[in-house]
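> Any chance you could fold what I've pasted below:
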Amino acid sequence: MNNYLISPSILGADFARLGQEAQDVLEAGADMIHIDVMDNHYVPNLTMGAMACSSLRRFGINAPLDVHLMVKPVDRIVGDFIDAGASIINVHPDATTHLDRTLQRIKESDCKAGLAFNPASSLDALKYVIDKVDNILLMSVNPGFCGQTFIPNVLHKLREAKELIKQSGRNIRLEVDGGITIDTIKSVADAGADTFVAGNAIFKSADYRETINKMREQLK
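This next block holds a predicted model:
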């Protein structure tokens, strides 16, 4: 498993140039592309559907597509993203009635299964399905919008999640999404994270490569 992965969120990209933006950020050193899917029901914003995922594949993006489904109910839409070329599908435990079944559905495809948690959500559900989880995504802002400030209390949850991964003996990645910048990425890594989602911090910067390089310098 690679030590650290950077996953820029296209929520911060120029949607008129989405394919090119994804290609540019990957060429600048990003490891994969993060796709934030919001339904204006589970979270207070409406973003994109599976078409964004399939469009990136048609454009020629071969890097992993890291999909975060902030929709409820989530089960029906999971298949759309499997078909659209997602690599990782992260779901929230409170967005489905039968979490174990949802994770099994993802695992039966070629996708990796991820479990996502909002800042104030307990990790209890993870304890019962950790055998089906490849990725744990902790939100470090309240979900819905780019550009929010990192919530420091999530560092405690990161340490808790890291301990659960250690106890499981499984090769599970620990991802953090929200308020990740050059200034916050080191403390998040120190708390146990190995995968970092950044939207505005990268896509609103003048030089993608310079920003990603500065993030990696903080991770050394």
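> going forward, measure contacts and count neighbours with C-alpha atoms only.
Fine.
> For Lys132, which non-adjacent residue is spatially closest?
Leu103 (6.5 Å; C-alpha to C-alpha, 6 or more residues apart in numbering).
> and the one you found, what helix or strand is that in?
helix 99-108 (DSSP states H and E).
> go on, Ile202?
Judged by DSSP H and E, Ile202 forms part of helix 200-203.
> same check, this time on Glu21
helix 18-27.
> Quick one: name whatever helix or strand follows that helix.
strand 33-38.
> on contacts alone, who are the packing partners of that following strand?
strand 5-8, strand 65-70 (3 or more C-alpha pairs under 8 Å, 6 or more residues apart in numbering; DSSP states H and E).
> can you redo the ones you listed as JSON lines with distance to Thr47 and mean neighbour count?
Below are those laid out as JSON lines (distance: least, C-alpha to C-alpha, whole Å; neighbours: other C-alpha atoms under 10 Å):
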{"stretch": "strand 5-8", "distance to Thr47": "16", "mean neighbour count": "24"}
{"stretch": "strand 65-70", "distance to Thr47": "10", "mean neighbour count": "24"}
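> With distance to Arg159 added, can I get these in a markdown table?
Formatted as a markdown table, the helices and strands packed on strand 33-38 follow (distance: least, C-alpha to C-alpha, whole Å):
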| stretch | distance to Arg159 |
| --- | --- |
| strand 5-8 | 18 |
| strand 65-70 | 21 |
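> Nearest to Ser109 among those would be which one?
strand 65-70 (14.4 Å; C-alpha to C-alpha).
> can you tell which of the helices and strands packed on strand 33-38 is closest to Asp190?
strand 5-8 (14.4 Å).
> Just checking the distance from the closest one to the centre of its chain.
Strand 5-8 sits 9 Å away from the centroid of its parent chain (C-alpha atoms, centre = their mean, to the nearest Å).
> And for that strand, what's in contact with it?
For strand 5-8, contacts defined as C-alpha atoms under 8 Å, 6 or more residues apart in numbering pick out 25, 30-34, 66, 194-199, 202-203, 212.
> Just want the angle from the helix holding Glu21 to strand 33-38.
Taking axes from the mean of the first three to the mean of the last three C-alpha atoms, to 10 degrees, one finds helix 18-27 and strand 33-38 inclined to each other by 130 degrees.
> I'd like the structure of this one too, to check against the first:
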Amino acid sequence: MLKSKEKGENKMRIMPSILGANSLELHKEIARAKESGINGLHIDVMDGHFVPNLGFTAQNVKEIKQNFPEMEAEVHLMVSHPEQMITDFIDAGADMIEFHFESTTNAYYLVQQIKKAGVKAGIVLSPATPVSVVMSLIEIVDQILIMTVNPGFGGQAFIKEMMSKVAEVAQLKNAQNTDFEIEVDGGVNDQTFELVKKAGATVAVSGSYLFKGNNFHERLSRLV
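The predicted model follows:
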């Protein structure tokens, strides 16, 4: 991740999603992100069931941490029954594990288990998932991720209507005096970044926008 320049009180961090990187040159892609000042990566894990696509694995996370130990590995589980695989990602070196609220029957317990292992825990809200589901979790989660695309594929168009959900979570955070991060994932680029920031997000995930261009650093500079 990379913290943006200060504009008012809200400081944004950038978390590149390696789903948007060239998978055949992943080491080089991560290296150029690191050279641009990035120190964290968003890693999408998909099972072909919860979402109709496949993503990275615990072995991929392990290899990334072995080659880039200073990089924070943020694992986004888009899978059914995430409780069945969190141990694999904890053992692989994940620094944060976040999962979709509706993907498990006991989100509170799963957050507890992740944090008990010394790993940060996050809850993910898909576009159709209401903010109300996180009311019992805001005291224990480290991050709430609001999806601004439908989960499963990179390169989708940004859903602007989700900014009201981001603002709602930000208001909830302030009202409850909690300190979790508010992350946005999906369609974040130089045209949508300011909308995300103004809505109250503190972390922005960007994949296709950063990695598909010829100059990662130049594209990153448009955000920070």
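> circling back: would you mind giving the residues in the second structure matched to the helix holding Glu21 of the first structure?
The aligned range for helix 18-27 of the first structure in the second structure is 26-35, by TM-score structural alignment.
> Same question for stretch 125-143 of the first structure.
Using TM-score structural alignment, stretch 125-143 of the first structure lines up with residues 133-151 of the second structure.
> Check which residues of that stretch are buried.
134, 137-138, 140-151 (16 or more other C-alpha atoms under 10 Å).
> Same check on stretch 144-163 of the first structure?
Quick answer for stretch 144-163 of the first structure (16+ other C-alpha under 10 Å): Gly144, Phe145, Cys146, Phe150, Val154, Leu155, Lys157, Leu158, Arg159, Ala161, Lys162.
> what does Ile77 of the first structure align to in the second structure?
Aligning on TM-score structural alignment places Ile77 of the first structure opposite Met85 in the second structure.
> and its match, how far is that from Lys34 of the second structure?
Remark: distance between Met85 of the second structure and Lys34 of the second structure (C-alpha to C-alpha, to the nearest Å) = 28 Å.
> Of these two, which one has the most company?
Neighbour tally, Met85 of the second structure and Lys34, criterion other C-alpha atoms under 10 Å: the higher count belongs to Lys34, 19 against 13.
> Which parts of the second structure are helices?
Under the criterion DSSP state H, the second structure contains helices at 26-35, 58-67, 86-92, 107-116, 163-176, 193-199, 208-211, 216-223.
> Provide the aligned range in the first structure for the longest one.
The alignment of helix 163-176 of the second structure onto the first structure (TM-score structural alignment) covers residues 155-168.
> what's the answer for the shortest one, then?
Counting by TM-score structural alignment, helix 208-211 of the second structure pairs with residues 200-203 of the first structure.
> what about that stretch, how far off from the second structure?
Once fitted to the second structure, stretch 200-203 of the first structure is off its aligned match by 0.4 Å on average (mean C-alpha distance after the TM-score superposition for the first structure).
> residues in contact with that stretch?
Residues contacting stretch 200-203 of the first structure (C-alpha under 8 Å, 6+ apart): Pro8, Ile10, Gly12, Ala13, Cys146, Gly147, Ile180, Thr181, Ile182, Tyr208, Thr211, Ile212.
> Name the nearest of the residues you listed relative to Leu46 of the first structure.
Using C-alpha to C-alpha, the contacts of stretch 200-203 of the first structure come closest to Leu46 of the first structure at Cys146, 12.4 Å.
> Just the buried residues of the match of helix 18-27 of the first structure, please?
Quick answer for stretch 26-35 of the second structure (16+ other C-alpha under 10 Å): His27, Glu29, Ile30, Arg32, Ala33, Lys34.
> wait, what's in contact with the counterpart of Ser87 of the first structure in the second structure?
Taking TM-score structural alignment, the alignment pairs Ser87 of the first structure with Asp95 from the second structure. Taking C-alpha under 8 Å, 6+ apart, we find Asp95 of the second structure in contact with Glu72, Ala73, Glu74, Val75, Val119, Lys120.
> again, but for Asn62 of the first structure
The contact partners of Asn62 of the first structure, taken as C-alpha under 8 Å, 6+ apart, number zero.
> next one: Val75 of the second structure
His42, Ile43, Asp44, Val45, Phe89, Ala94, Asp95, Met96, Ile97, Glu98.
> ok, now how distant is the residue lying closest to Arg219 of the second structure once chain neighbours are set aside from Ile86 of the second structure?
Sequence neighbours aside, Leu210 is the residue nearest to Arg219 of the second structure in space, at 5.9 Å (criterion: C-alpha to C-alpha, 6+ apart). Applying C-alpha to C-alpha, the value for Leu210 of the second structure to Ile86 of the second structure is 28 Å.
> Which one of those two is surrounded by more residues?
Neighbour totals were compared for Leu210 of the second structure and Ile86, and Leu210 leads with 25 against 22 (other C-alpha under 10 Å).
> From Leu223 of the second structure, how far off is that one?
Distance from Leu210 of the second structure to Leu223 of the second structure, by C-alpha to C-alpha: 10 Å.
> shared neighbours, the two?
Asn189.
> What's the match for Glu70 of the second structure in the first structure?
Using TM-score structural alignment, Glu70 of the second structure lines up with Asn62 in the first structure.
> Indicate which one of the helices and strands packed on strand 33-38 of the first structure is closest to Arg170 of the first structure.
strand 5-8 (18.1 Å).
> what's the matching range in the second structure for the closest one?
Going by TM-score structural alignment: strand 5-8 of the first structure matches residues 13-16.
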